[in-house]
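> The following comprises the amino acid sequence and a computationally predicted model.
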Amino acid sequence: MTTYVIIGGGLAGAKAAQTLREEGFDGEVVVIAAEAERPYERPPLSKDYLRGKSEKSGIYVHEPSWYDDNRVDLRLDVVATEIERAAREVRLSDGTRQPYDKLLIATGATPRPLPVAGAERALYLRTAADSEALKEAFAAGGEVVIAGAGWIGLETAAAAAEAGCSVTVVESAPAPLVHALGPELGEVFAGVHRGHGVRLRTGEEIAEVRRGSVLLRGGEELAADHVIAGIGAAPNDRIARAAGLEVADGVLVDQSLRSSDPDVFAAGDVANAFNPLYGRRIRVEHWANALNGGPAAARAMLGREVVYDRVPYFYTDQFELGMEFSGDVAGHDEVVYRGSVADLEFIAFWLHAGRVVAGMNVNVWDVAGDVQKLIRAGTPVDVKRLTDPSVPLSDL
């Protein structure tokens, strides 16, 4: 019997397994999941589940019975330790070997550890258990210090502040989200957080995590009952590298998510994929990439013609600010706005040579599709009409 093996029990892996069955694959499907939990979605871990606004039952991709009902062999709490490409087998932590005909690597990413003394005292956010530990810490109250003002850092800061904690965010860049959005839009998020009492210490770094405090590189000591590290994530590509696959900041895959081995594919956070829309490789660490990349890889494994060229997409909710982001700001030369930035009801557009390369709608809804169409069009736009709220985006 033909066997397709998926290494990784997250959203990408689970949706790939689902797609294999929906597309009529009748062979054996094996999912190797390192966690003891069945596959779940990660956005709630830093959003509603962390904030106590949703139940844990809502995070899972499928009901428990789905795997047996669809003949998916889900192996929980088992780690894939080695890919033996010549033998077409995966060696597992339980001492067994799993043969494969096609293999999907969907191993995700791991939070980067704080590179300072005392880092073992810090909390991280990646798993459901991590989210539950943070929720317990926030319920205890006290001083919370967060290293990093990226998406995870700011979302956990909002959750901690809403829980009644005193929150300080330490960020080495001059503003939050500089690498993702640039300084202008980063300051918008900074204003929202400051308005809710969050202290932002930009241009600073933590030098040491101590019991009950953190030491900044400048010598100042901050009280800290809980320290959270949110300084980015690294792709879990070790197993691919050890197997001799081409790896550079993730598993290198083509537009069909196929690796340098024609029988091995990669999807989700770990995949550094060539995106023909942008004409270059992009590694995307967001929910939508796992949601769509897993099914795309599954179809490619089945021999379907696949061109994975989706516009990168991300969303967040922080205090009264809800937003959707589409695109990639790399190489932009101008940012323009439609609506009121002061009132937090606007759309920001990043342009390169007059073309929209990214867009972010803040508290303006049902426009993400039109924003993505503008990005896909790749043609110069009339900036006056683009920034005029009376002109429907669909007309552009």
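Sure thing, it's come through. Numbers count the residues shown, from 1 in each chain.
> switch to C-alpha atoms for all contacts and neighbour counts from now on
OK.
> Residue 225: how many residues sit nearby?
Neighbourhood size, residue 225 [other CA atoms under 10 Å]: 20.
> And for residue 27?
Neighbour count for residue 27, taken as other CA under 10 Å: 14.
> again with residue 354
16.
> pretty sure it is touching residue 378, no?
No. Using CA atoms under 8 Å as the test, residue 354 is too far from residue 378 to be in contact (9.3 Å).
> now the host helix or strand of residue 252, how far from the centre of its chain.
Residue 252 belongs to strand 251-253 when assigned by DSSP states H and E. Offset of strand 251-253 from its chain centre (CA atoms, centre = their mean, to the nearest Å): 17 Å.
> What is the next helix or strand after it packed up against?
Per DSSP H and E, the first helix or strand lying C-terminal to strand 251-253 is strand 264-266. Applying 3 or more CA pairs under 8 Å, 6 or more residues apart in numbering; DSSP states H and E, one finds that strand 264-266 contacts strand 102-105, strand 251-253, helix 287-301.
> Mind listing residues that contact the helix or strand that comes right after strand 264-266?
Sequence order places strand 271-275 as the next helix or strand after strand 264-266, per DSSP H and E. With contact meaning CA atoms under 8 Å, 6 or more residues apart in numbering, strand 271-275 is reached by 106, 248-255, 257, 280-284, 308-310.
> ok, and here's another one to check against it:
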Amino acid sequence: MRIVVVGNGMAGSRFVTELTDRTKDFRVTVMGEEAWQPYNRVLLSNVLAGGYGPDQVRLLDPSWYGEHGVQALLGTQVHHIDRETRAVIAASGERVPYDILVLATGSEAVVPPIPGVERAISFRTLDDCQQILARSTGASRAVVVGGGLLGIEAARGLAGRGLPVTLLHLAGHLMERQLDAEAGLVLGETLAALGVEVRTGVNVAEVLDDGVRLADGEFVPGDLAVLACGVRPLTRLAQDAGLEVRRGVVVDDEMRTDDPSIFAIGECAEHAGTVYGLVAPAWEQAEVAATVIAGGKALYRGSRLVTRLKARSVELAAMGETHLTEEHAEVVRFSHRAKGTYRKLVIKEGRLVGAIVLGESDAVGTLTHLFDRGGPLPGDRAGLLFPGLSGAAAADSPVRMPDSAKVCQCNNVTKGQIRACWEAGARDVAGVAAATRATTGCGSCKAAVEGIVGWLCEQEGVSA
């Protein structure tokens, strides 16, 4: 049976590895528009900041495809899907027949239709990242347009290279989808202390060679302009092929489209009315699709999202319904702006339905576990925000953490799975990552994995 995957990003490459792990009975062809080997898009901000090089964010070695019998057509743009003959037609005219087609086309950067926008560089791909780095070498100041996750990461990365940065955002506060107004304010002040000037409630009307002009006529200087204005799902191929498309390509719980021979996963897919823009849901969907295609049974029931900001010296986690007020839920909050700290719990019917943790905290692991499992909360709410105050060890300490606790959100890896890997011989983080993929997503769980491995080694008196 011939499997063709269109898209070789984080969803497409994960699907291919999941499928080959399950069966060798298929002939798999993956078609990627980018010439790069698949890479971890989540870590591009680290490349921008100079912490990683392109090779360090690569997801697969070039030799992997041949070793697993997978044909990789990199740098190949797909022009059309012929559902009648079951073939994918590349822009070059090459026809690639399929029995099952998996769409993992991802999303594209939103580029606002304003004069001079071609002078700016979108921050979305590794090619974009390299263009920004090349331009930053001779730049005196940068302007980043967009105060969501990507914009903040881009601004922090450039500031970390010593470049003065102004971050412009249309909404009244940063990351307005994930944060409430006070958290957005504290985050802005944290960034300001790191060299990023934050301007909210402003609208860019024109991009110039030496800066941008706002809608009110104000000029903001910057000879490097970076766009991070959001993304939209890439659905043209599916739409032209007559598949059902709303905001994304509509799929069922098996990740099938309305054509049973075509699946869609990742940022291009819409499940139960939701398009997910984070890596963890994309990897969950890839696993479901691979299981189903390999002949197994699996259903995707949606994802509970935990957003982590991956910017150096900025610790932020947000999850669930963070905007509910005291009129609709029990809300517990603590704010210390001078320290860059903001913590908020949103509780309904005794269960955690939302949380914001800004600033370094040992509460994140506990709160993520409670949010993900939906279990009842202890009566000591302050102890949830400040585990040390309760007199007991924090639940994200290896000693107190239950085996069911999810340590790696991106790959759904629990403490129990890490323990099983350790018992099977994995004595360091690299071994655990090879067996479970923990730490290979956003990387924010690395310290927790190190702690668990170290604790297990200590218990048995062996060297980590």
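Okay, I see it. The structure presented is a predicted model; accordingly, all values stated were derived computationally and were not measured.
> What span of the second structure is the helix or strand harbouring residue 241 of the first structure aligned with?
Residue 241 of the first structure belongs to helix 238-242 when assigned by DSSP H and E. Residues 236-240 of the second structure are matched to helix 238-242 of the first structure when aligned by TM-score structural alignment.
> Can you give me every residue that contacts the nearest residue to residue 346 of the first structure once chain neighbours are set aside?
In space, and not counting its chain neighbours, residue 346 of the first structure is closest to residue 339: 4.2 Å by CA to CA, 6 or more residues apart in numbering. Applying CA under 8 Å, 6+ apart to residue 339 of the first structure gives the contacts 345, 346, 347, 387, 388, 389.
> hang on, residue 339 of the first structure is in a helix, isn't it?
No. Counting by DSSP: H, G, I helix; E, B strand; the rest coil, residue 339 of the first structure is not part of a helix but strand.
> you'd agree residue 214 of the second structure is up against residue 201?
No. Look at residue 214 of the second structure against residue 201 with CA under 8 Å: they stay out of range, at 10.7 Å.
> Neighbour count for these two, which is higher?
Neighbour tally, residue 214 of the second structure and residue 201, criterion other CA under 10 Å: the higher count belongs to residue 214, 16 against 11.
> To which residue of the first structure is that one aligned?
Aligned partner of residue 214 of the second structure by TM-score structural alignment: residue 216.
> And what about residue 222 of the first structure, helix, strand or coil?
Residue 222 of the first structure is classified as strand under three-state DSSP.
> so where do the strands sit in the stretch 251-400 of the second structure?
262-264, 269-271, 306-311, 314-320, 330-336, 341-348, 351-358 (DSSP state E, counting those that start in this stretch).
> between these, which gets nearest to residue 417 of the second structure?
For the strands of the stretch 251-400 of the second structure, the distance to residue 417 of the second structure is smallest for strand 306-311, at 20.2 Å, taking CA to CA.
> Residue 104 of the second structure matches what in the first structure?
Match for residue 104 of the second structure (TM-score structural alignment): residue 106.
> Report the contact partners of the closest residue in space to that match that isn't next to it in sequence.
With sequence-adjacent residues excluded and distances taken as CA to CA, 6+ apart, residue 106 of the first structure is closest to residue 8, at 4.8 Å. Contact criterion CA under 8 Å, 6+ apart gives 31, 32, 33, 34, 105, 106, 107, 108 as the residues in contact with residue 8 of the first structure.
> which of those residues are also in contact in the second structure?
Retained in the second structure (both residues aligned by TM-score structural alignment, their matches' CA atoms under 8 Å) from those: 31, 32, 33, 34, 105, 106, 107, 108.
> Include distance to residue 208 of the first structure when you put those residues into JSON lines, please.
Shown next, in JSON lines, are these (distance: CA to CA, whole Å):
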{"residue": "31", "distance to residue 208 of the first structure": "40"}
{"residue": "32", "distance to residue 208 of the first structure": "37"}
{"residue": "33", "distance to residue 208 of the first structure": "34"}
{"residue": "34", "distance to residue 208 of the first structure": "31"}
{"residue": "105", "distance to residue 208 of the first structure": "36"}
{"residue": "106", "distance to residue 208 of the first structure": "34"}
{"residue": "107", "distance to residue 208 of the first structure": "30"}
{"residue": "108", "distance to residue 208 of the first structure": "28"}
